[in-house]
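Visitor: Mind folding the following:
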Amino acid sequence: MTMTSKEIIKKYIEFYKSKNHVEIPNVSLVPENDSTLLFVNAGMFPLVPYLIGQEHPMGTRLVNIQRCIRFEDMDEVGDNRHTTAFHMLGNWSLNDYFRQEQLPWVYEFIFEVLKLDPERTYATVFGGGPEVGQDEASVEILKKIFAEKGIDPNIGERILFVKGKNNWWQRGDAVGELGGPSSEIFYYIPNDSSKGKGQDLLANEEAFLEIGNSVFLQYVKTEKGWEPMSMNNIDFGGGLERIALAVQGKEDIFETDNFWPIIERLQELTGKGYKNSSEITYHMRIVADHIRASVFLGMDGVLPSNKDQGYVLRRLLRRIVRSGKALGLEEGISVGLVGIVVEMFSWLYPQLPELQSKMEEIFADEEAKFRKTLNKASKEVEKFLSSIKEDAPLSEVEAAQQSAVFYQSLGYPAEDFFADLKERNINLDEKKFLAESKRIFEEHKEKSRVGADQKFKGGLADSEEITVKYHTTAHLLHAALIQVTKSHATQAGSNINSERIRFDFNFDRLLSPEELAEVEKLVNEKIAQKLPVKFEILDKEAAVATGAMHLDLDKYGDKVKVYYVGNSLEEAFSKEFCGGPHVENTADLQPISIYKQEKMGRGVV
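Guide: Take a look at the predicted model:
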């Protein structure tokens, strides 16, 4: 009977507990107290303080299973082994045991517990560098391990010395960083009689799969270079999904129990077979990987946005929509798949079932918004792509310039435009394209900010008398919304012209009729009180200290104009960063009537 991933995890934890290890928690993907790292991307991340000498409260021998994400692999997903989210089996020695125990133990687990074939198993060791010599000690241990299995441990085939960074791990280049040689475990995946013998491991990555890596953390970076440190630590990491591929006898990671139930549901939803064509296989892999990663991010509190972790989630969901469209799915992909992921992993993450409906709602909303953008942009993008001539190839700069046009006019992201180019076999350097796109975006942003700051003007394109009145009324409306809802209800946008005001604000529900009536009453009271409308020009920090409402501070210059409604800035009913113009007194305004309210998107009314 095939061993499941759940059983692999259980057996791994039990094995190392039998070696006096203590299990430590599987922590959130969002790092605590480290803004330099977007995601937990390795099992050792939470242990860094203890690897450099701090005493761990649970002892010197630790083991766990840790969820991880490496979003830099996002564009690689679609082959038979790359994924964005994965689980890392890890064990650590904090200046306790070293390679003499670690290597025999990990191979014991692989051969005796997982029952993997020793003849298909290969090892690499550090082949030396300018400052540290080759790892002869590990080679002697490995020779004995393979020999005990009746396998010739010949150097250059079964055990390989590898020079350079492949078998050297370091956290960074700064003085004080840790580093050390490593020994990787490779497994020959193809189901043929050679079992990898006589083949070049390093030149055949498709056949030989890395399933684990033992790092011997024994060096520290000093001003002079790498020098031995006072501690000898072990950091082992083994990718669960890859180990499952080997244990379950598969050649495709998406056919393991970590992904296959999602693929099966996709086959039901699309009416297409996973192996019907290479294109179908490719897009089903993307959807399966990305929905799994999205659920893990949603579980850890990440919401779609344009920044940091939220932007990665947004990209994952958008790529699901694109690949879903290629599979013929025009709606409801996330709702159709979130439940499968919850069902698959609720044994490991018991909080998932209660979060399912919320994630489905958030993902479906994001999916619907992007579909509108996709549909709106598709004709214009297709028109442009069709105009490209074979004898006049597109450069990265030209593509980025056109991408900026699509983003500003249609809200179409640069990453998606690049994906369109790729689908049309227009092969550009992605890093150059994205770097140029970012440069154009920042340049446009700076121009907009300078324009807004010039003479402290801005805010309104239309300065007709009625529009100026509506602008001041919008400030009163904003202040009233905050007071009535007893929330921060920050402004999300607005549109003011000579016909009406549309005011968008961040709030998680529609207002009740009673609340709307109270907002309307409060605004009209302030108009009737004939309050003065004034402004002060302040340093940005001083302006913030007044409590004046504002948008992202990066949008403003060093000095800002604060408009306030009331007899003084300190006691004002409304005060906001604003370029104006405004009326001089609320007596110039007319009473308002709120005639419509609707949801503008998730969390915006």
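
Visitor: C-alpha only now, for contacts and for neighbours.
Guide: Will do.

Visitor: Distance-wise, check the most centrally placed residue in the chain relative to Met549.
Guide: Closest residue to the average C-alpha location of the chain: Val312 at 3.3 Å, with C-alpha atoms, centre = their mean. Applying C-alpha to C-alpha, to the nearest Å, the value for Val312 to Met549 is 29 Å.

Visitor: One more: Ile9?
Guide: Applying C-alpha to C-alpha, one obtains 51 Å for the distance of Ile9 from Met549.

Visitor: Likewise for Ala244?
Guide: Ala244 is 53 Å from Met549, by C-alpha to C-alpha.

Visitor: more neighbours, these two?
Guide: Per other C-alpha atoms under 10 Å, whichever of Ala244 and Met549 has more neighbours is Ala244, with 26 against 20.

Visitor: Which parts of the stretch 401-550 of the chain are strands?
Guide: For the stretch 401-550 of the chain, the strands defined by DSSP state E, counting those that start in this stretch occupy 491-496, 501-505, 533-539.

Visitor: Make TSV out of the ones you listed and add distance to Lys575 and mean neighbour count.
Guide: Output for the strands of the stretch 401-550 of the chain, formatted as TSV (distance: least, C-alpha to C-alpha, whole Å; neighbours: other C-alpha atoms under 10 Å):
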stretch	distance to Lys575	mean neighbour count
strand 491-496	13	15
strand 501-505	16	18
strand 533-539	9	17
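
Visitor: and this one, so I can compare the two:
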Amino acid sequence: MTDDRPDTWLSTAEIRRRFTSHFADNAELPHTAVPSASLLLDDPNLLFVNAGMVPFKPYFLGQATPPFDRATSVQKCIRTPDIEEVGKTTRHGTFFEMCGNFSFGDYFKEGAITLAWDLVTKAIADGGFGFDESVLYPSVLDGDDEAVALWKKISGLPDDRIVRLPPSENYWSMGVPGPGGPCSEILIDRGSAYGADRDWDAGDRYLEFWNLVFMQDDISAARSKYDVDIAGKLAQTGIDTGLGLERVAYLLQGRNNMYETDVVFPVIEKAQELTGKKYGSSYDDDVRFRVVADHIRSSLMLIGDGVTPGNEGRGYVLRRLLRRAIRNVRLLGYEDPALPELMPVSRDKMGETYTDLLGDWDRIARVAFAEEDAFRKTLQAGTQIFDLAATEVKKGGGTTVSGEKAFALHDTFGFPIDLTLEMASEAGLSVDEQGFRSLMAEQRERAKADAKSKKGQHADLSVYRGILDAHGPTEWLAYETLTTESAPVALLSGGKATDVLGNGEVGELVLDRTPFYAESGGQIADAGVIEFEGGRLEVLDVQRQNGLIVHQVRVVDGELTPSAKHFLAQVDPEWRIGARQAHSGTHVVHAALREVLGPTAMQSGSYNRPGYLRLDFGWTQSLTTGQVKEIEEVSNNALRADLPVAWDYMTLSQAKDWGAIALFGEKYDDSKVRVVEIGGPWSRELCGGTHVSHSSQIGTVAITGEASVGSGNRRIEAFTGVEGFKYLARERDVVAQLTELLKTQPQDLIPRVGDLIERLKAAEKELEKGRVAALLASAGQIAAAATDVDGVAVVAARAPGASGGDVRTLAMDVRSRLGEKPAVVVLIGDGDDKVSIVAATNAGARDKGLWANDLLRGVGPILGGKGGGKDDLAQGGGTDVDKIDDALALVPTLVRG
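Guide: The predicted structure follows:
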């Protein structure tokens, strides 16, 4: 692309800087500059942050008090509903950045309009964006006469330049009860080449690039984001605006779309270099280039924020993005690994602003490149099978790939359904999605949503919001004490206020003060009891709901009513001791892990309960026995060193400067965070959990396992404290029992067991010889079981226990027994837990175009192997014994094809 920069050209980084400076440095209305939050926030309604206002939702919903009256941010966002449309149009993209300014009970319509119009129209030389007023059209909600008058006053534009639009375009809400209000957009007229004059629905002609939301309505019910019932006016108005950074960038840079901006297009340039194709030469190739550029950047940002590829939720979205990018590069003609070539280009551009991408590159690259390696193997096997299926459908005059075939591709080859849909569409076919879904449902029941996420749905929050407004937040004393005298604030059952909980019933109790730790940061809630005059409650769970601490309780004695008195909340002290040991143990294991593997081994999740911890971390290879042993040794050395454990409060930026680790996906209050350190700089993490005061109080760390929990993610499990000692005692007892059983000493146990295993193997080999001899004697029986496929005698059979030459000898024997009729023989042996494949054809089969090599190439990838030979006899091997039956089932399809 030529460098024909217009006079208005500003880099994306400069646009971002000017936006933030315009608000943060405003003399009359200075805004607090808030850094972008992670793409992963703890919001039960969202998979990812999808708008600039999401981090501020608790303030607009009244769930928390904002620490500032005015704020500005440039927020990372991901939107995923239209992934299939990315590249086909220039409007759809997954990752984008939203510039916003926010007012919480401070300035309102006039202030928002003034600030926006000033920045948009101010000359480039004066720090603005320099848009020509003659092509700008403010839009308002039809009937919002106040906004019309303000736009005329502030901009000086005539009435016919103010566009009135219906609620479907210019009313905003969250789609749930809460705040909402009319919008005012700023549109730019891109000229007659993009649509008809004053056709506001043309889309590309009058392009909206900034939306100003005037929050003024209290919504009582919402059927959609604009079809709402308004109960009245909010007591406190607010402003939420969003300016699309990518849109402004391509408008000022004189480009047609977001893919051609200075941040995104370098990936397309690199893809052109790799593939030899040219962007702008054909629609189909342009779509592929855009998919690659968008998905590479989106994947980079998701991995940077801690997402790893998987089959559920966020991990599935990332896997889908990576695999679509990889496949589109291949469709452009580049067969080699593409991510090592393309992702560093996006890293260098995005790293200019998000510098964490540079420091964390080793981990990001390891996760992404491992996923590409895995997908290339999937493509090799699955694409061939899909092509055969598509050919079979077309040959039969059909237009639909069956649900059974789509399910087999998913279940056997790991082909996600969206990839099957894409490939079918490219082949001019459809897929029986309903049949596929039915088979998926029959195979396994979908996992239930996490219980905690159900507790935070906005539809259920109104009751907690009412309690918070009436009584204020719970006084939380989990760090100070294990016992509090408390008073009841609210009693709930089924999410609603109740007058009584009877003996044995379960409900929710909110107290004015509590010592119970509420589940967070991987640490489960405290156990204990709450006594009251005339009764006793067992605490089953404790959760945070905004500023409230909500206890799930079971009545074990008496009857609980809202008027009950003399509450005594008591945490089980043994439970708390075990929880503290496990949580501090998690920090110790994390620090030991990073010491052994290096700083890129970052925790991605954790869970700890009394006596037990598990820690997930980003890593693409299994750990060796030596590495696990070293991690355990480093951990226990830290315990023996009796390292001091301390915590302090500071700002998030101070904590990062101090070297504290902020874990992926966690939400932190920038005004104050809690940093826990063990042994000074050896372990410093942002954490709100409960901890021991010295590392020796953890007791012991006994690692019980290390395993994969998804592509690019591993898990370590361990016992701590008393549970750790019990685990080691059980191991000791096992050794004692074995030494007694084998009549040997502990130091001789391994050689003794090894000798027994060798003798067992020798005996098994003798048995194996007998099985093989019987197998070779069964050639006649195997030949007699041949089936007819379009006039060809087909034998596709398993040769249990046979391998290598034995399978070859048996296949030739079976072929000779089938006579002159066209015959195909495919035998697969599983001797020594290895796959041996032999394909044989006779002259009649070869006259029909059936070659042994083709058959071997068809079944080999399923088994994770390959091989070769001649037209009449081909032999190979594989690695996946579990897929032998799938490979054999494919043989008739290969013969027909």
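
Visitor: ok so, going back, which residues does the residue nearest to the centre of the first structure contact?
Guide: By C-alpha atoms under 8 Å, 6 or more residues apart in numbering, the residues touching Val312 of the first structure are 71, 304.

Visitor: so what corresponds to it in the second structure?
Guide: Here Val312 of the first structure is matched to Val317 in the second structure, going by TM-score structural alignment.

Visitor: Same question for Asn258 of the first structure.
Guide: Aligned partner of Asn258 of the first structure by TM-score structural alignment: Val263.

Visitor: how would you label the nearest residue to its match once chain neighbours are set aside: helix, strand or coil?
Guide: Leaving aside its chain neighbours, Val263 of the second structure sits nearest to Lys349 (5.7 Å; criterion: C-alpha to C-alpha, 6 or more residues apart in numbering). Following DSSP: H, G, I helix; E, B strand; the rest coil, the label given to Lys349 of the second structure is helix.

Visitor: Next one: Lys349 of the second structure from Phe265 of the second structure, what distance?
Guide: 10 Å.

Visitor: before we move on, what about Thr275 of the second structure?
Guide: Distance from Thr275 of the second structure to Phe265 of the second structure, by C-alpha to C-alpha: 15 Å.

Visitor: Tell me which of those two has more neighbours.
Guide: Legend: neighbour count by other C-alpha under 10 Å for Thr275 of the second structure and Phe265, higher for Phe265 (20 against 15).

Visitor: dump the residue contacts of the residue nearest to the more buried one when sequence neighbours are not counted.
Guide: Once flanking residues are discounted, Phe265 of the second structure sits nearest to Tyr259: 5.7 Å by C-alpha to C-alpha, 6+ apart. Tyr259 of the second structure makes contact with 90, 265, 290, 293-294 under the criterion C-alpha under 8 Å, 6+ apart.

Visitor: Go through those residues and name the one nearest Trp647 of the second structure.
Guide: Using C-alpha to C-alpha, Asp294 comes nearest to Trp647 of the second structure of the contacts of Tyr259 of the second structure, at 41.7 Å.

Visitor: Which elements pack onto the helix or strand hosting Glu227 of the first structure?
Guide: Glu227 of the first structure is located in strand 225-239, with elements delineated by DSSP states H and E. With contacts taken as 3 or more C-alpha pairs under 8 Å, 6 or more residues apart in numbering; DSSP states H and E, strand 225-239 of the first structure sits against strand 85-93, strand 208-222.

Visitor: ok, back up a step: aligned against the first structure, show me the partner of the residue nearest to Val263 of the second structure.
Guide: In the first structure, the residue matched to Lys349 of the second structure (TM-score structural alignment) is Met344.

Visitor: Quick one: neighbours of its match, just the number.
Guide: Number of residues near Met344 of the first structure (other C-alpha under 10 Å) recorded here: 17.

Visitor: corresponding residues in the first structure for stretch 569-577 of the second structure?
Guide: Against the first structure, stretch 569-577 of the second structure falls on no residues (TM-score structural alignment).

Visitor: What's Cys77 of the second structure aligned with over in the first structure?
Guide: Residue mapping for Cys77 of the second structure onto the first structure gives Cys68, with TM-score structural alignment as the criterion.

Visitor: Repeat that for Arg297 of the second structure.
Guide: Residue correspondence to the first structure (TM-score structural alignment): Arg297 of the second structure is matched to Arg292.

Visitor: For my notes, confirm that match occurs in a helix.
Guide: Yes: under three-state DSSP, Arg292 of the first structure sits within a helix.

Visitor: Return the distance of the closest residue in space to it that isn't next to it in sequence relative to Asp365 of the first structure.
Guide: Distances taken as C-alpha to C-alpha, 6+ apart place Val341 nearest to Arg292 of the first structure, at 6.1 Å, with adjacent residues excluded. Per C-alpha to C-alpha, Val341 of the first structure is found 19 Å from Asp365 of the first structure.
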